[in-house]
Every structure is written in structure tokens, then in C-alpha cells.
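A.B. asks: Attaching a predicted model along with its sequence, questions to come.
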Amino acid sequence: MSQERTGAATFKSNPITLIGPEIKVGDKAPDFHVNKNLLEEVTLATYANKIKLISVVPSLDTGVCDMQTRRFNEEAANLGDNVVVLTISVDLPFAQARWCGAAGVDKLVTLSDYKTKSFGTAYGVLIKEFQLDMRSIFVVDANDVVQYVEYLPEMTEHPNYDQAIAAVKALL
């Protein structure tokens, strides 16, 4: 059974429980198994030797998640080939592809945690009450060491985009 962090965050000021450990800077990035599409599963090793900016959103079909994903898509264009921007949610791969097509998002990779919630439990962002992944940001270096973490205290707030991008640029 995974660790539960009761009251680790809120949704509209109501406490929620996050499942999994709290990842810290300096930790070895946990592995995960998520879906790139319905048939293709990827892991942390899929992005070996790349700097990974991992943007976690509860659902692309909500306002803050939409804005967060569009912002990191714009930033991804300027980060170079050594960086991959991953957006992870529990949205089905079909919904992620539809949303990206409609939004013109094509510089980042959307990954779905719908099947096993492997990412959510490994990174301590699975919301017990909703079975969604909590908004958060992780920057993982090319050696798979976590260099930046932001767990949002409130699900409806925006992450600190500038700090996350600065953490990536510091690794270039």
C-alpha cells in the first residue's frame, strides 16, 4: 500500500489526500509506466539522456491545465533538442490527442496515467478522492536526478512557470 499524505493539498480550499511519497530535489527520479497512445507505453528510460520538464495536470479540459500546457508548449520551442517537455494527466490518450490538435500544441509530449496511475503514485501526486494527478512540476536532469519540484498547495492555482523554466535552463 502506498503512502497517503492527508491534507497535503487542497481543492477549492477543501483538503485532499495525495498518494505516494513526496519527491525532493536530489532524489533519483522514480520510474513510471504511462501511455503515449492506447498501445504504446513509455517509461522514464524512454527519455534517457534528456532533461525532462514534467508538467502534471489533473485534466487538459480545465482552464488552468489548458493554460499551463499551452505555456509549456510555447517554452518548449526555445529549450533545444536536449530537453523534452512531458505533460502528464489521467485524460485518455484519445482526449489528449484531440485537445492538442484543437489547441495547436505540438512541441511537447502528452502522456496518460489513466491505466495504472503509475506516475501519480511514484511521484506522490495521485489524488485519492478524485483519482486524478495533482498539478505539479518536476525537472529531472539527463542523469535522472530531480533538480526542481513544485507541488501546488491548491489544485486550482498556476505553477511558477518562470522558476520551472529557469531550472531547465540552468541544466543546459
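C.D. replies: Done, it's in. Every value quoted in this text rests on a predicted model; they were computed, and no experiment measured them.

A.B. asks: CA only for contacts and neighbour counts going forward, please
C.D. replies: Fine.

A.B. asks: helix/strand/coil for A102?
C.D. replies: Put simply, A102 is helix when judged by DSSP: H, G, I helix; E, B strand; the rest coil.

A.B. asks: burial of it, as a residue count?
C.D. replies: Residues near A102, counting by other C-alpha atoms under 10 Å, number 9.

A.B. asks: next one: N49
C.D. replies: Neighbours of N49 (other C-alpha under 10 Å): 13.

A.B. asks: put this beside the first:
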Amino acid sequence: MAKVTLKGDPIHTSGELPEVGQAAPDFTLVDQDLAERSLADFAGKKKLLNIVPSLDTPVCAESTRRFNDYAASHDDTVMLIISADLPFAQKRFCGNEGLDNVVPLSMMRDKAFARDYGVLLEDGPFAGVTARAVVVLDENDRVAYRQLVPEIADEPDYDEALQALG
């Protein structure tokens, strides 16, 4: 179990992020068309998992914009934006923001992803959604980089995450 904070108040997660070098846990998440997606759907590509509590918050929105900009010029990489938001809200957000280089995925049917990646918030006002984290996977779905952002209200380290993509 890891600990993060929300405006200084401690919150516990369900576990730890996967270790660098480890095979990433597979997942089943829901895309904007209500189809189930897994790691196999993005085979052969580098993947950046931008794990956020909700796209309806300023920091989550900003990180999605930043990773969308990077993806525009990197065809070998897919940016997965993972949140507890319903697919309809994710689609509306990305449409309103003109973000077409990211793939939003929802945990609406199951929280197994959040538990398997150790980011499910166990207590505090956001219990049941995810902590803020970034996980970079190589083309073979091995963890190349991970960051559990210590303060949920802070942005991730964009430079380190993008460097890990190569």
C-alpha cells in the first residue's frame, strides 16, 4: 500500500505501481464506443498510461492536453488516458478540447485495473477512483517508467515520462 496526499491530507492506495522491468498487468477497460479494450489492442506500440482521478479536474485536463500534443508527432506511441469517468464524459471532454491523439479509457465496469496497478484510492474524499500516476510501457508491455504523483493535486513529471518513451 502506497500513500499519497490530497492538499496535504494522507490517502492510501490499494498497492504499489508495477516495478520497472516487470510485465505490465493486462486490463479490460471501456473506450468511447463502449467496447472493451486490453493491452493486446495496442500491441507493438509504446504506451503511456496517464492515470487520472477525473478529466473534470484542471490537472487531469492539463496532463491529457500535454500528452495529446506529444502523441501528434509520435506514431509509434499510444497515449491511454485512464479514469473513472464514464466514456460519454471522456468523449465530450476530448471533443470539446480537440484532443484526438489520446485514447480515453474508463473503469466504469470494473476497478480491477486500479487494484492491479496499485492506484485505487482506499480512503479520503476520492475513495474509489485512482491516484494520479503515469506508467510507460515498451512495445513488449514491460514497464519502462512509473510515477505515482505524491500529491494528487500536482502534475506528473512530463519530461521524465516522455524521456522514457525514447
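C.D. replies: Cool, got the structure. Since this is a predicted model, take the numbers as computed values, not measurements.

A.B. asks: any idea how far V134 of the second structure lies from P104 of the second structure?
C.D. replies: Per C-alpha to C-alpha, to the nearest Å, V134 of the second structure is found 14 Å from P104 of the second structure.

A.B. asks: Compare those two (neighbour count), which wins?
C.D. replies: P104 (28 against 24).

A.B. asks: so who does the aligned partner of that one in the first structure touch?
C.D. replies: Aligning on TM-score structural alignment places P104 of the second structure opposite T110 in the first structure. Counting by C-alpha atoms under 8 Å, 6 or more residues apart in numbering, T110 of the first structure makes contact with 36, 86-89, 96-97.

A.B. asks: run the last query once more with 7 Å
C.D. replies: Contact partners of T110 of the first structure, counting by C-alpha atoms under 7 Å, 6 or more residues apart in numbering, are 36, 86-88, 96.

A.B. asks: Secondary structure element holding it?
C.D. replies: strand 109-112 (DSSP states H and E).

A.B. asks: Then N50 of the second structure?
C.D. replies: According to DSSP H and E, N50 of the second structure maps onto strand 46-51.

A.B. asks: now what about that strand, what contacts it?
C.D. replies: Residues outside strand 46-51 of the second structure that contact it (C-alpha under 7 Å, 6+ apart): 76-83, 132-139, 165.

A.B. asks: switch to 6 Å and redo it
C.D. replies: 77-82, 132-139 (C-alpha atoms under 6 Å, 6 or more residues apart in numbering).

A.B. asks: Check stretch 146-156 of the first structure too.
C.D. replies: Applying C-alpha under 6 Å, 6+ apart, the contact partners of stretch 146-156 of the first structure are 9-11, 25-27, 29, 136-140.

A.B. asks: So which bit of the second structure is it matched to?
C.D. replies: Residues 143-153 of the second structure are where stretch 146-156 of the first structure lands when matched by TM-score structural alignment.

A.B. asks: what about the residue mapped onto N68 of the second structure from the first structure, neighbour count?
C.D. replies: Using TM-score structural alignment, the equivalent of N68 of the second structure in the first structure is N73. Neighbour count of N73 of the first structure, defined by other C-alpha under 10 Å: 20.

A.B. asks: wait, N73 of the first structure sits on K107?
C.D. replies: Yes: the pair N73 of the first structure and K107 passes the contact test of C-alpha atoms under 6 Å, sitting 5.3 Å apart.
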